[in-house]
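A.B. asks: Predicted coordinates and the sequence they were generated for:
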Amino acid sequence: MGGNHTQTKFVLLGITDSPSVQVPLFGLFLLIYIVTLVGNLGIMVLFWVVPSLHTPMYFFLTHLSFADICYSTVISPKMLADLLSENKTISFAGCVTQFHGFAFFGIAESHLLAVMAYDRYVAICNPLLYVTVISNRVCRQLVASSYLFAFLGAIVCTGCTFGGSFCGPNQIDHFFCDISPVFKLECSDTRSSKIVIFAFVTINVVGTSGVILLSYISVLRTVLRMRSAQSRSRAFNTCASHLTAVSLFYGTISFTYLQPASNHRSLDKVASIFYTVVTPMLNPFIYSLRNKEVKGALSKIMENTVLLVGFLPL
């Protein structure tokens, strides 16, 4: 990254400057972060230990859980520390690293959601070809390409965001290093960087959401042609969880990044809290509460655990 970086550190203004609100928010977000870690790690452990879940859908779900853990960890620990600290500074290198991690895992998640939609399309629309089309090798290639594109995209966005000169104020009006509040601190012309980032975000969102939309249009057409009500219900249930996760993720992302610069920073912060903190916590519940296979695997593990504890000597 080029540019004249005269700033060595930034100050994150955070979610609120009211001391009476900061402690309750700390407790709430700490609980959310713990639930995020436990829930997503639980999904990953289930996939590893339950043979019946060794399928492409759960392979992709495991990587989605991994991305959610990392995505949340890039943001939450610093945000929690700042809620209880008067020193809310972050170094320039730390700010760059945080943003790069945020961009990397955010882009990876959007591509993994698109891959999961394609998986559901093949499973429902071409079930006889599913084993051939979504082979183990293809699964690994799809996940690897998601991470590769995310890495390249994060490099581009990070370079554009931090490539200018920072010679003025150093206060970031946000709880993490995000594009818009960082751009406001740059002394150099940021128009070309903003155009590049907006174009990239638009292509990424439109591309991945387009794959999801086309996949589910085909799924809907196939499901409506099914004669059995039970088959239609089963097909809808396998897609409902994924559609819920997609709606939560893309809804808040689009509100934040695909709109003109907002003067309502409080609304932007609420939207940012939702997709960086809340959504990673909700995904394990979305995919497990409506999923009979996951619930069955959980109950079997709990039964085996109870039996094992019962045989242990006191």
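C.D. replies: Right, received. Where do you want to start?
A.B. asks: can we go C-alpha only for contacts and neighbour counts from here?
C.D. replies: Noted.
A.B. asks: Quick check: chain neighbours aside, which residue is closest to V196?
C.D. replies: Spatial nearest neighbour of V196, chain neighbours left out: C160 (7.6 Å); criterion: Cα to Cα, 6 or more residues apart in numbering.
A.B. asks: Neighbours of the one you found, how many?
C.D. replies: 21 (other Cα atoms under 10 Å).
A.B. asks: That one touches I197, doesn't it?
C.D. replies: Yes: judged on Cα atoms under 8 Å, C160 makes contact with I197 at a distance of 7.1 Å.
A.B. asks: returning to that earlier point: surely the residue nearest to V196 is in a strand?
C.D. replies: No: C160: not assigned to a strand; according to DSSP: H, G, I helix; E, B strand; the rest coil it is helix.
A.B. asks: what about L61, neighbour count?
C.D. replies: Considering only other Cα under 10 Å, L61 is surrounded by 23 other residues.
A.B. asks: this is the comparison structure:
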Amino acid sequence: MSEKQQSNEKVLLVFNCHEPWVYQLDSLGYKLDIIIGLKGRYQKTWDQKMRPVPTNSNLLTLEEAQNSKTNYYCIITHNLTDLLDVKHRHEPRLIVLHSTLEGRISEETGTVESTEMRNTLQEYLTLLGGHAVAGTDLKAKSWQITDDVVNCGVDVNDYLPYSGQDASGLRICNFIENRKKILLWDLHEKAFSDIPVKLLGHNPAIPDSTAAENWDDLKRTLQSHRFFIHTAAPNLEDGFNMAVMEAMATGMPILGNHHRSSPIEHGVNGFLSDDPDELNKYAKILLNDRELAAKMGQQARVTVAERFPISKFKQGLLKSIETARQKTKSRMVNL
């Protein structure tokens, strides 16, 4: 590649919040400088158990990013700490809201008020000319600082065809101990107390919880298990997440609670109930009828392909990046 080609290459500086989300950025066609070793992360580097490192990317430390001579096309952040860490850089910046404001506060140990957190972020974005994009409609409504929404995307062709040969449920989530209220964990425990359920994720406090060896191993696990579980408090979290989308892409039926944002239609591509006894009944129906599970799972695959294609994520985030670049022109401080 010539020096001119290198100078014209668009490069994004990306804080690594969650490997599966960041991996989607590979679809944008830009080079990625991904910041690893961030405080509060359980891994000091890229966690290849979740996703392989994106093809056209470079891993660097925060200090290296702060001092980089690269003129970044946009900086992608995920919280106020990220924004503050690059406050001396001049490039456009985008913050992605991955949680509801209420959910975020429920995880905080302090007593910060929702209005205070919202106003602080809004003032900072106005000052720097930054732009916020929400990961879902619920998160946009919760924060009330943006109407720009870009859902995660999935390519159903990335996943193995469903077999459901293991008569067991599957759930994927991390740090459950700190998120039990958000995840309606009491409903989960009551509903599936006598049901075989494999739990995947980083959960040091739960001995039976293990992480997948890598993305291929995760795909095989999704392929083999009978159904997938997702429960979430409707006022704190969405009725779906990336793991749900991956399960649907594989062709798994979904069990969960009623939720306005859920992509699941009861009795079509999964079962929904707020009653643990009913969820238990539906789980046993699927455990005893693999053909029904496969039929419902196929409908789930159609649903996720139509509603959450990776092309839609790409189109939406490219637009958000351009909006961030436009807002940079109106920043109130010179960096």
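C.D. replies: Sure thing, it's come through. Because the structure is a prediction, the values reported are computed rather than measured.
A.B. asks: After superposition, what's the TM-score here?
C.D. replies: Overlay of the two chains. TM-score (TM-score structural alignment, normalised by the length of the first structure): 0.28; 147 aligned residues with a Cα RMSD of 6.3 Å.
A.B. asks: re the thing from before, mind checking how far the residue nearest to V196 of the first structure is from V309 of the first structure?
C.D. replies: Using Cα to Cα, to the nearest Å, C160 of the first structure is found at 55 Å from V309 of the first structure.
A.B. asks: what do you get for F249 of the first structure?
C.D. replies: 40 Å.
A.B. asks: A140 of the second structure: what secondary structure?
C.D. replies: Applying three-state DSSP: A140 of the second structure is helix.
A.B. asks: Give me the spatial nearest neighbour of it, chain neighbours excluded.
C.D. replies: A134 (5.1 Å).
A.B. asks: That neighbour touches L94, doesn't it?
C.D. replies: No: taking contacts as Cα under 8 Å, A134 of the second structure lies outside contact range of L94: 10.5 Å.
A.B. asks: The two: which has the busier surroundings?
C.D. replies: Set side by side, A134 of the second structure and L94 show more neighbours around L94, with 28 against 25, by other Cα under 10 Å.
A.B. asks: That one: what's it in contact with?
C.D. replies: 74-77, 130-133, 320-321, 324 (Cα atoms under 8 Å, 6 or more residues apart in numbering).
A.B. asks: mind running it again at 6 Å?
C.D. replies: 76-77, 130-132, 324 (Cα atoms under 6 Å, 6 or more residues apart in numbering).
A.B. asks: Among these, name the ones in strands.
C.D. replies: 76-77, 131-132 (DSSP state E).
A.B. asks: Just the buried ones from those residues?
C.D. replies: For these, a neighbour count by 16 or more other Cα atoms under 10 Å gives the buried set as 76-77, 131-132.
A.B. asks: so how far is A93 of the first structure from the residue nearest to V196 of the first structure?
C.D. replies: 15 Å.
A.B. asks: Also V138 of the first structure?
C.D. replies: Distance from V138 of the first structure to A93 of the first structure, by Cα to Cα: 37 Å.
A.B. asks: Ok, G27 of the first structure next?
C.D. replies: 28 Å.
A.B. asks: do the same with L152 of the first structure
C.D. replies: L152 of the first structure is 19 Å from A93 of the first structure, by Cα to Cα.
A.B. asks: quick one: the helices in the stretch 201-314 of the first structure?
C.D. replies: 229-257, 265-273, 279-289, 292-311 (DSSP state H, counting those that start in this stretch).
A.B. asks: So which bits of the longest one are buried?
C.D. replies: For helix 229-257 of the first structure, a neighbour-count test (16+ other Cα under 10 Å) marks 232, 235, 238-239, 241-243, 245-246, 248-250, 252-253, 256-257 as buried.
A.B. asks: repeat for the shortest one
C.D. replies: By neighbour count on 16+ other Cα under 10 Å, the buried set for helix 265-273 of the first structure is 268-269, 271-273.
A.B. asks: Need those in CSV (columns: distance to L64 of the first structure).
C.D. replies: As requested, the buried residues of helix 265-273 of the first structure are arranged in CSV below (distance: Cα to Cα, whole Å):
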residue, distance to L64 of the first structure
D268, 24
K269, 24
A271, 20
S272, 19
I273, 19
